[in-house]
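*Asks:* Predicted structure and sequence below. I'll ask about it afterward.
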Amino acid sequence: MYDILNSINAPADVKRLSAAELKQLASEMREALFNRLTKIGGHFGPNFGMVEATIALHYVFDSPADKFVFDVSHQSYPHKLLTGRKNGYIVDECFGEDSGYTNPEESGHDFFNVGHTSTSIALALGLAKARDLKNDTENVIAVISDGSLSGGEAMEALNAAGELKTNFIIIVNDNEIAIAENHGGLYRNLSELRDTKGAASANIFKSFGLDYIYEENGNDIQSMIALFKKVKDIDHPVVLHIHTKKGLGYELAEKNKEAWHWTMPFDRETGKPKFSFGDGESYTGLTINYIMKKAKEDERFVVVTPAMPGAIGLMPEQRAELGDQYMDVGIAEEAAVAIASGIAKNGAKPLVVTNMTFIQRAYDQISQDVCINNNPVTIVLNFASCYGLTDVTHLGIFGLAAFSNIPNLVVLAPTSKEEYLNMLSWSVDQTEHPVMILIPGNEVTSRPADTDFSEINKYKVEKAGEKIAILALGDFYPKGEALACALQEKLNITPTLINPRFASGVDEELLTKLKADHNIVITLEDGILEGGFGQKIASFYGKDCMKVLNYGLNKEFYDRYDPEELLRSLGMTAEQIVEDVKKLI
């Protein structure tokens, strides 16, 4: 099955192949991709569409002397297959050896651990600048695709590249789609350039002062080899605009590019997922139901997303139904937040939706454009948890500490579906505060909840007790319930169980009252401890005799971990915490 691929141990081996063998290599590489993706999932469409161009890159250039930088790494699997990492695709037992992104720890052919978008041009430009300072002569190639051009960092880097006077090659892999459909005037220009085979008078790349070449046959190896030979060792910056088909080689992926951008393990014959999460409720489903209902009831309500409708599972037909009450600004988190601030300022009701890992790029806009102005923007974030996304580039565990310390921003951590929906409804309609809501990372739970959260930083005592108080934040509330039961069973102590709800502030009145009949406070949070919720509580009790035990994650870049194993290693099971309490009493 892998006759030619098995002979490829380094890029130099690609250069020995004939045209027919290169074509066969492309077929075998897709089989290798199928082997991995059908079994463990991953980015499908971007990689299937980039096979031929990657073969040509390694046929013409000399990696790692010539340096490739892949944007987001969505399309880096073929590169890995040709740089000594094919076992991560053709040997099932080796899947764990290979991450889903470029990774310098895996190979000298990778230069950055990258999983966020719009970065490749700037990173590669830095490599080129260092090359020039050292008087070296290698080619530096940035690959950008999947809607990433609309990101501010990509635009800023194109602008800077326009002044470079040495070798710099930017490959714009134009597959006509981001994760969902592309948005913004930039992509109308790309469409015009495709339609005119690069001859349109309007050309965004030339406007930056860059040389430009269009290649229609981005999935033809020989066409790509000829193109790359033409620009190898070029003495100025050039954009190679190549037209490719996302998902090429799998009909289902070619027809439904959005659904096949990334996939769970699936059956190749049917395309259906191998694993089912059941028909139960999900927080994303609850969010969609709220959005569709709210949009019908309130014409001033609008959903704003930076190319991430999938963060809450908002499908194309639902986006179409929302019409003008849905705004995708493209991959541009900073703009999404600032636009939402303007919407709120002018009397409408914006709801920003994306993942925690991506909103981190808009920290300044949240602080400056929203919170200094105290505009009532609601930001709903998925994967703000140790559960869910576990790749090092997509961690959501830092957001709670990062955002809960911005003045004026109310950060809410719901514990159940009722509380989540009530927080969402309250936040969108109130006009006093910018609000960030962290979608729980655990399964949907159901408990009665308040409907009004206007008394900021007011915690809720769910079960009154004595001696020990447990403050279990957000989706760690069930862990607080389990700990309360364990303390009762093991130590015959009935603790007070508190649902803080507000991650961004301290309920000084309640914490003061606890001093009367409690001597231990335990905090549980789904995020890093440093700068997080628990440290706020510990700081409040700093001058008192109260013992405070904080449980959360370390300030560390975890990678591809098992959440339950990680929490156990951090001493966060109920049994482990009970043992810690024993030592104090």
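*Replies:* Yep, that arrived.

*Asks:* from here on, contacts and neighbour counts on C-alpha atoms
*Replies:* OK.

*Asks:* residues touching Val303, list them.
*Replies:* Shown in contact with Val303 (C-alpha atoms under 8 Å, 6 or more residues apart in numbering): 291, 325-327, 350-353.

*Asks:* Looking at those residues, which is nearest Ile8?
*Replies:* Ranked by distance to Ile8 (C-alpha to C-alpha), those are led by Val353 at 43.2 Å.

*Asks:* Figure out the helix or strand that that closest one lives in.
*Replies:* strand 349-355 (DSSP states H and E).

*Asks:* so which of the contacts of Val303 comes closest to Gln75?
*Replies:* Val353 (25.0 Å).

*Asks:* Run a quick neighbour tally on that closest one.
*Replies:* By the criterion of other C-alpha atoms under 10 Å, Val353 has 26 neighbours.

*Asks:* and what of Lys86?
*Replies:* For Lys86, the neighbour count with other C-alpha under 10 Å is 24.

*Asks:* Against Ile4, how distant is it?
*Replies:* Taking C-alpha to C-alpha, to the nearest Å as the measure, Lys86 and Ile4 are separated by 12 Å.

*Asks:* Need the contacts of Val303 in CSV (columns: distance to Asp92).
*Replies:* Conversion of these to CSV gives the following (distance: C-alpha to C-alpha, whole Å):
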residue, distance to Asp92
Ile291, 41
Gln325, 46
Tyr326, 42
Met327, 42
Pro350, 46
Leu351, 42
Val352, 40
Val353, 36
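
*Asks:* Which of those ranks first by neighbour count?
*Replies:* Among the contacts of Val303, Pro350 has the most neighbours (other C-alpha under 10 Å), with 28 neighbours.

*Asks:* Just list the residues touching it, thanks.
*Replies:* Residues near Pro350 by C-alpha under 8 Å, 6+ apart: 301-304, 340-341, 343-344, 377-378, 428.

*Asks:* Let's see which of these end up in helices.
*Replies:* Secondary structure from DSSP state H places 340-341, 343-344, 428 of the contacts of Pro350 in helices.

*Asks:* Now the closest residue to Gln318 other than its chain neighbours: which helix or strand?
*Replies:* The spatial neighbour of Gln318 that comes closest, neighbours along the chain excluded (C-alpha to C-alpha, 6 or more residues apart in numbering), is Met292 at 7.7 Å. Secondary structure assignment for Met292, by DSSP H and E: helix 283-297.

*Asks:* What helices and strands are in contact with that helix?
*Replies:* The contact analysis (3 or more C-alpha pairs under 8 Å, 6 or more residues apart in numbering; DSSP states H and E) places helix 283-297 against strand 301-305, helix 316-322, helix 417-429.

*Asks:* put this beside the first:
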Amino acid sequence: MTTSSTPLLDKIHTPADLRRLPESDLAEVARQLREETISAVSVTGGHLGAGLGVVELTVALHYVFNTPDDRLIWDVGHQAYPHKIITGRRDRIRTLRRGGGLSGFTRRSESEYDPFGAAHSSTSISAGLGMAVANTLSGRPGNVIAVIGDGAMSAGMAYEAMNNAGAMHSRLIIILNDNDMSIAPPAGALSSYLARLVSGDAYRSVREAAKQLGRLLPRFVYDRARKTEEFARNFWAGGTLFEELGIYYVGPIDGHNLDQMLPVLKNVRDFKETGPILVHVVTQKGKGYAPAEATHDKYHAVNMFDVVTGKQVKPKPNAPVYTSVFAESLVKEAAKDDKIVAITAAMPSGTGLDIFQKTFPERTFDVGIAEQHAVTFAAGLATEGFKPFCTIYSTFLQRGYDQVVHDVAIQNLPVRFAIDRAGLVGADGATHAGSFDISFLGILPNMVVMAAADESELVHMVATAAAYDEGPIALRYPRGEGVGIDMPIEGVPLEIGRGRIMREGKQVAILSFGARLAEVMKAADELAALGVSTTVADARFAKPLDEELIMRLASSHEALITIEEGSVGGFGSFVAQKLTDSGALDGLGARPLKFRSMVLPDLFLDHDKPEKLYAQAGLDAKAIVAKVLSVLGREALDVKIA
């Protein structure tokens, strides 16, 4: 009979089971929880380092607080795998990020223990404050705990929320998970003792009594005493910034030492006063797994890996990855032009700018998780004659949209937006899918919007953006590998607003914008076998449109179909507007034009393999063939695409 290696964890199906254990068992629970997290992620891939860093914190929070009645919010959510394991989802943890399986982030629809969904950064304090105020208004007892990492603390939204929280009297507990850099003296025996002291009833009672007494003293004496007390406490314990925002600061404490955390969390739980409290917990990313401790960046997000060696299983690429193609192309352009600079919002490796940084460290700027600032920072550089490439995932650029409009587009500043992760992204799901950038950028005056059909086109579009100084310009490209075509030695600037014909036909024209072009070409081959003569064109630009190309296709074909990896309201809508304005849909020559637009469906697609997502979205070759046959009034037979 095989003995389980996680006997204590096997008993925990909900946090209530955890709370029935003696405190003396919790360190072993944490060890087993870490083992289970490593084992699960080795099978599924996903975010590893952040979760390993909060194992003891996860155990402590669920042990001290009465979840789910007490609301526990995890910022970003990729640190929540251990939380999922002990909140009734262990039996599904090896389905993480797979079709029909658990989300890689917290999700309200998945569990009552996920009170707020999170996959983007820095939202926990705002959401937590809303829940805390709701408790106050409804007279509901209970705590609200927001766990935020110090990376997420680089976003302005976190400070806006803290500033608001400090002026209110609702009960909110903020856990600062400091896992990268300490913003106060390192945790140790003395700081831990002081944390327990300042979080305890005795200290707070004496402090409040001193305040009451101090108010009877002359004003200048009271002010001096208050400042002396704050200085003394913050000299040893840190937290001046938070205190100035009106947030009671406790810490720092060792986030891997349950003997330190448990008494502090109990004190904080039992506070009688209202108002926000911040507990500063210092943790180590990747804690307890040597490969992850040694290389934080490589083990932040991982593929499947061997638990013993830590070696990740990476499929051999068939073609260069778009992100690397962008970065290497930008390096070549920057070598010719010292005005080119690159900006990332805390994603240097995700955007490929770590490659650029190795060659041009002084021209690379990581501004933290602060997309709004990144955009306006780029605008400022552009005013002084520099050529900023503001390199941000499509889904993250949404956070800086106001700045794109007001600080860049209205002023017609030549900021270059390099938009990675355009289209569907697979395992990260709806929160990371680049579905809306064509629509929200294409409606802006002065903006140029390009999309690369393949890795070769991306090289040319980087060169185009580098050479374009007349206003803002955006180039979008997908996640993953290219299609495996010959690569140019260097990029050549494209003519703005000009597409290209890839294949000539007579009956149907398909106008593709972006990386669906390879699927369109497959569809055209199948249509040819079915007797449908098809023209295929690559638009290259959604704005400005190649109006000459559009009108030529409209006037010489029975049907025109556009296709894009974006939501309704994007490229297809722009083409439809042109056709409507020109009267083309009223009929050119002897027959009216049949026009259709293929876009992402009007829903948030869940995580799955990209090829399955595009089939579900109706944007693969089979769906394109079916659409063409439908437009022509022919029955869509069972189409087999190689």
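*Replies:* Ah, there it is. Just so you know, these numbers come straight off a predicted model, no measurement behind them.

*Asks:* Show me what Arg363 of structure 2 lines up with in structure 1.
*Replies:* For Arg363 of structure 2, the aligned residue in structure 1 is Gln325 (criterion: TM-score structural alignment).

*Asks:* Quick check: the nearest residue to its match once chain neighbours are set aside vs Ala340 of structure 1, distance?
*Replies:* Of all residues not flanking Gln325 of structure 1 in the chain, Val302 sits nearest, at 4.3 Å (C-alpha to C-alpha, 6+ apart). The gap separating Val302 of structure 1 from Ala340 of structure 1 is 9 Å, by C-alpha to C-alpha.

*Asks:* again, but for Gln430 of structure 1
*Replies:* 15 Å.

*Asks:* Between those two, which is the more surrounded one?
*Replies:* Higher neighbour count among Gln430 of structure 1 and Ala340: Ala340, with 29 against 17, using other C-alpha under 10 Å.

*Asks:* Give the equivalent position in structure 1 for Asp297 of structure 2.
*Replies:* Alignment note (TM-score structural alignment): Asp297 of structure 2 maps to Glu258 of structure 1.

*Asks:* Actually, Tyr401 of structure 2.
*Replies:* With TM-score structural alignment as the criterion, Tyr401 of structure 2 lines up with Tyr363 in structure 1.

*Asks:* Distance check, its match against Phe403 of structure 1.
*Replies:* 8 Å.

*Asks:* and those two? which has more neighbours close in?
*Replies:* A count of neighbours by other C-alpha under 10 Å puts Phe403 above the other of Tyr363 of structure 1 and Phe403, at 21 against 17.

*Asks:* if we can go back for a sec, tell me the residue in structure 2 aligned with the residue nearest to Gln325 of structure 1.
*Replies:* Using TM-score structural alignment as the criterion, Val302 of structure 1 maps onto Val341 of structure 2.

*Asks:* my read: that match touches Thr364, true?
*Replies:* Yes. Under the criterion of C-alpha atoms under 8 Å, Val341 of structure 2 makes contact with Thr364 at 6.1 Å.

*Asks:* The match of Arg363 of structure 2 and Pro237 of structure 1, how far apart?
*Replies:* Using C-alpha to C-alpha, Gln325 of structure 1 is found at 41 Å from Pro237 of structure 1.

*Asks:* next one: Glu299 of structure 1
*Replies:* Counting by C-alpha to C-alpha, the separation of Glu299 of structure 1 from Pro237 of structure 1 is 48 Å.

*Asks:* Just give me the neighbour total for Glu495 of structure 2.
*Replies:* Applying other C-alpha under 10 Å, we find 10 other residues in the vicinity of Glu495 of structure 2.

*Asks:* Sorry, slip of the keys, the one I care about is Ala335 of structure 2.
*Replies:* 12.

*Asks:* Over to Leu549 of structure 1?
*Replies:* Neighbourhood size, Leu549 of structure 1 [other C-alpha under 10 Å]: 18.

*Asks:* Trace it over to structure 2, please.
*Replies:* Checking TM-score structural alignment: Leu549 of structure 1 goes with Arg596.

*Asks:* Nearest spatial neighbour of Tyr326 of structure 1, chain-adjacent residues omitted?
*Replies:* Spatially, and ignoring its direct neighbours in sequence, Tyr326 of structure 1 is nearest to Val303 (4.8 Å; C-alpha to C-alpha, 6+ apart).

*Asks:* Just give me the match in structure 2 for the residue nearest to Gln318 of structure 1.
*Replies:* Alignment note (TM-score structural alignment): Met292 of structure 1 maps to Val331 of structure 2.

*Asks:* One more: Thr83 of structure 1?
*Replies:* The alignment partner of Thr83 of structure 1 in structure 2, by TM-score structural alignment, is Thr87.

*Asks:* what residues are up against its match?
*Replies:* 13-15, 113.

*Asks:* where does it land in three-state SS?
*Replies:* Secondary structure for Thr87 of structure 2, judged by DSSP: H, G, I helix; E, B strand; the rest coil, is helix.

*Asks:* What distance do you get for Glu28 of structure 2 to Ser42 of structure 2?
*Replies:* Distance of Glu28 of structure 2 to Ser42 of structure 2, given as C-alpha to C-alpha: 21 Å.

*Asks:* Just give me the neighbour total for Ser138 of structure 2.
*Replies:* The number of residues packed near Ser138 of structure 2 is 9, by other C-alpha under 10 Å.

*Asks:* Structure 1: which residue goes with that one?
*Replies:* Counting by TM-score structural alignment, Ser138 of structure 2 lines up with Lys134 in structure 1.

*Asks:* Provide the aligned range in structure 2 for the top helix by length along structure 1.
*Replies:* In structure 1, assigned by DSSP H, the helix with the most residues is helix 19-40. Per the alignment by TM-score structural alignment, helix 19-40 of structure 1 matches residues 23-44 in structure 2.
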